[in-house]
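Participant: Fold the following for me, if possible:
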Amino acid sequence: MTTNRTQAIAGAVAAIRQYTERVPQVGIILGSGLSQLVDHIQDAVVVPYTAIPGFAPSAVPGHRGELVLGELGGVSVLAMRGRFHFYEGYAMDEVTLPVHVMRALGADILIVTNAAGGLNANWQVGDLMRISDHIFMPGMAGFHPLRGHNDDTLGPRFPAMLNAYDPELGAMAKAAAERAGATLREGVYAMLAGPSFETGAEMNYLRGVGVDAVGMSTAPETIVARYRGMRVLGISLITNIAHPDAPPANHEEVLEAGETAKPMFSALITDVLSQIAAYGK
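Facilitator: A predicted model of the protein is given here:
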């Protein structure tokens, strides 16, 4: 797919345009247990992944497998109700195709969310964390979404990743949390390949190199968004405590934490969108 990336993007865009001509300003990727935000989108048009070439059906619990285009917080949005994961066997090109498609449809901002294990000893299940930076472990090992031929019409061969997560959008998220009376943590996110949860030694290693939360997504999507010139806001929901002495993690508690955080998460993202609408950014 790498050498045919432009064709893949065009095919997906054409399929979506069969459903709607809406031009989104903001793309939203919703992680495990967080898809309820879609219920608040107005004038919604739903496009199942099965109708879009190159989009894989989602097989992970908590991921519905559909695009929803409409308006939220006064902004035209495109939300992914479920994402594709590297651990499901998809190549990084396939995992990140939706970000290319969002950009091609008109979006210049990406809000990417995930469920994550909390490594910071001072945090609790249910906390929200603004991602200030990330460590992309699979990418460091060579599994990178931009590996292979580069199409200069899409982005530069060697895109910079300093300040990948936009400080201005981060300030909007902080202000939104304050208005909601919620605590918004800030920290470094690390992506591991999955699907197994971390060993005790891996938890200690990640904590030792300054990681606050760990998960199995987000980093490749952020990289492609920045490659395409999009600004990125990343939000993690801490769904379990990643500590060698804590009970073993499981996917059911991830979904349960998402359900509990539903009102706070929806309020935060909607407020950020309202700020984007107000300031035209």
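Participant: Please count neighbours and contacts with C-alpha atoms only from this point.
Facilitator: OK.
Participant: Now name the helix or strand holding residue 45.
Facilitator: Counting by DSSP states H and E, the element that carries residue 45 is strand 42-48.
Participant: To compare against the first, here's the next sequence to fold:
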Amino acid sequence: MKIFEALKWASSYLQEHKREEFAAELLLRHVLNISRSELIIQFREELDQDSFCIFEKYVKLHAEGTPVQYIMGYEEFYGRKFKVNSEVLIPRPETEELVEGAMTRIKKLFLKERKLTFADIGTGSGAIAVTLALEVPFLEVTATDISLPSLQVAKENAAQLGANSIRFIQGDLLSPFLETQERFDVILSNPPYIPESDEEGMSDIVTKHEPHRALFAGNDGLVIYKRLCDQLPFVLKEQSLVGFEVGAGQSGAVSSILKNTFPNAKVEVVYDINGKDRMVFAEIGFCQNG
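Facilitator: Sure thing, here's the model as predicted:
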């Protein structure tokens, strides 16, 4: 069988099972360990039987609902490959925008390259913490998660990508820092924010495979933001930055929660590349003039 024939079969098979056809190309490139341009060049070459057997297995796994990223074992985030498995949420492109927005504000708000303390709450795969540790070397990075298996994945990603200075702590949201009375310059979180009532209308690729604890948050999706904002005043420095990823349509409610907690803060809603309200930032303790 030639490569283009294998790809044609897989695309049709996935389409029949109501899956995205583009997954076929991703999986074949993964099996052959080649780029898209290399795949195109080799389109009419023979696909050896061993490679086809692996490819067929992967295609059928995805047709059954297993996310492509879990099959391949990684997802790209901010130009780096992060290990993922069923213990962690698959990093999304929208979260790259949270990281980008945080970096822009860190450079704007704080003295150039002075040491800053930063915490990523609910780190999952470690995508936010590792990326910021590598992109902003003057940050002292701490990453927390309630799940030990998630933290293990994050630690492996940090080691693999060379972010060796990150401190990993198991704990529920900000509780570890309430105990130690630590305070931070910057806190980011991409918490669970999907209302439980939304589960029925979601893809089974997400609901049956990604960890529920990383997706769903009560009836309105706001419960974690409320808990975080109850704790934030006790773990932030006088001048600080907070950034949350939010579900589309939640920015008004999350902004209100932050404003109630920090009445004098500059609270800003930021829209993602698709025009959806996706991030809320709070600049606390800074002069608002100009």
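Participant: TM-score of the superposed pair?
Facilitator: The TM-score (TM-score structural alignment, normalised by the length of the first structure) is 0.27; 129 aligned residues with a C-alpha RMSD of 6.3 Å.
Participant: and the angle from the helix or strand just after the strand holding residue 45 of the first structure to strand 42-48?
Facilitator: Remark: after strand 42-48 of the first structure, the chain's next helix or strand is strand 66-72, criterion DSSP H and E. Here the directions of strand 66-72 of the first structure and strand 42-48 differ by 170 degrees (axes from the mean of the first three to the mean of the last three C-alpha atoms, to 10 degrees).
Participant: What is the subsequent helix or strand relative to strand 66-72 of the first structure?
Facilitator: strand 75-81.
Participant: quick one: the helix or strand just after that following strand to strand 66-72, angle?
Facilitator: Following strand 75-81 of the first structure in sequence order, the next helix or strand is helix 92-105 (DSSP H and E). Angle, helix 92-105 of the first structure to strand 66-72, by the same axes, to 10 degrees: 30 degrees.
Participant: packing partners for helix 92-105 of the first structure?
Facilitator: In terms of contacts (3 or more C-alpha pairs under 8 Å, 6 or more residues apart in numbering; DSSP states H and E), helix 92-105 of the first structure is packed against helix 5-17, helix 219-227.
Participant: Mean neighbour count and distance to residue 137 of the first structure added to those helices, as JSON lines?
Facilitator: Shown next, in JSON lines, are those (neighbours: other C-alpha atoms under 10 Å; distance: least, C-alpha to C-alpha, whole Å):
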{"stretch": "helix 5-17", "mean neighbour count": "17", "distance to residue 137 of the first structure": "24"}
{"stretch": "helix 219-227", "mean neighbour count": "24", "distance to residue 137 of the first structure": "9"}
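Participant: returning to what we had before: pull out the buried residues from the strand holding residue 45 of the first structure.
Facilitator: Within strand 42-48 of the first structure, the residues scored as buried using 16 or more other C-alpha atoms under 10 Å are 42, 44, 45, 46, 47, 48.
Participant: Skip ahead from the longest strand that the second structure contains and say which helix or strand is next.
Facilitator: The residue-count maximum for a strand in the second structure (DSSP state E) belongs to strand 236-245. Note on strand 236-245 of the second structure: by DSSP H and E, the next helix or strand toward the C-terminus is helix 251-261.
Participant: That following helix: what's the following helix or strand?
Facilitator: strand 266-271.
Participant: any residues touching that following strand, and which ones?
Facilitator: 251, 255, 258-259, 277-284, 288 (C-alpha atoms under 8 Å, 6 or more residues apart in numbering).
Participant: what angle separates that strand from strand 236-245?
Facilitator: Using the same axes, to 10 degrees: strand 266-271 of the second structure against strand 236-245 is 20 degrees.
Participant: which helices and strands sit right next to whatever helix or strand comes next after strand 266-271 of the second structure?
Facilitator: From strand 266-271 of the second structure onward toward the C-terminus, using DSSP H and E, the following helix or strand is strand 277-284. Applying 3+ C-alpha pairs under 8 Å, 6+ apart, one finds that strand 277-284 of the second structure contacts strand 236-245, helix 251-261, strand 266-271.
Participant: what comes up buried for the helix or strand where residue 207 of the first structure lies?
Facilitator: Using DSSP H and E, residue 207 of the first structure sits in helix 200-208. Residues 203, 204, 206, 207 are the ones in helix 200-208 of the first structure that count as buried (16+ other C-alpha under 10 Å).
Participant: Of those, which is the nearest to residue 189 of the first structure?
Facilitator: residue 206 (9.7 Å; C-alpha to C-alpha).
Participant: List the buried residues of the one helix or strand residue 276 of the first structure maps to.
Facilitator: Using DSSP H and E, residue 276 of the first structure falls within helix 251-279. Going by neighbour count (16+ other C-alpha under 10 Å), the buried part of helix 251-279 of the first structure is 251, 254-255, 257-259, 261-262, 264-277.
Participant: for that helix, packing partners?
Facilitator: Using 3+ C-alpha pairs under 8 Å, 6+ apart: helix 251-279 of the first structure touches strand 75-81, helix 167-180, strand 231-241.
Participant: The longest strand of the second structure vs strand 277-284, what angle?
Facilitator: Going by the same axes, to 10 degrees, strand 236-245 of the second structure makes 170 degrees with strand 277-284.
Participant: moving C-terminal of the helix holding residue 207 of the first structure, what's the next helix or strand?
Facilitator: Following helix 200-208 of the first structure toward the C-terminus (DSSP H and E): strand 213-215.
Participant: Which residues belonging to that next one are considered buried?
Facilitator: Those would be 213, 214, 215, for strand 213-215 of the first structure by 16+ other C-alpha under 10 Å.
Participant: Contacts for it, please.
Facilitator: 114-120, 187-192, 236, 238.
Participant: can you count the residues close to residue 227 of the second structure?
Facilitator: The local packing of residue 227 of the second structure (other C-alpha atoms under 10 Å) involves 12 other residues.
Participant: Remind me which helix or strand it belongs to.
Facilitator: Applying DSSP H and E, one finds residue 227 of the second structure within helix 223-231.
Participant: now for that helix, which elements pack on it?
Facilitator: helix 251-261.
Participant: does residue 117 of the second structure sit in a helix or strand, and which one?
Facilitator: Assigned by DSSP H and E, residue 117 of the second structure falls in strand 116-121.
Participant: Report all helices and strands that that strand contacts.
Facilitator: helix 127-135, strand 139-145, strand 184-189.
Participant: gap between the two ends of stretch 15-27 of the first structure?
Facilitator: 17 Å (C-alpha to C-alpha, to the nearest Å).
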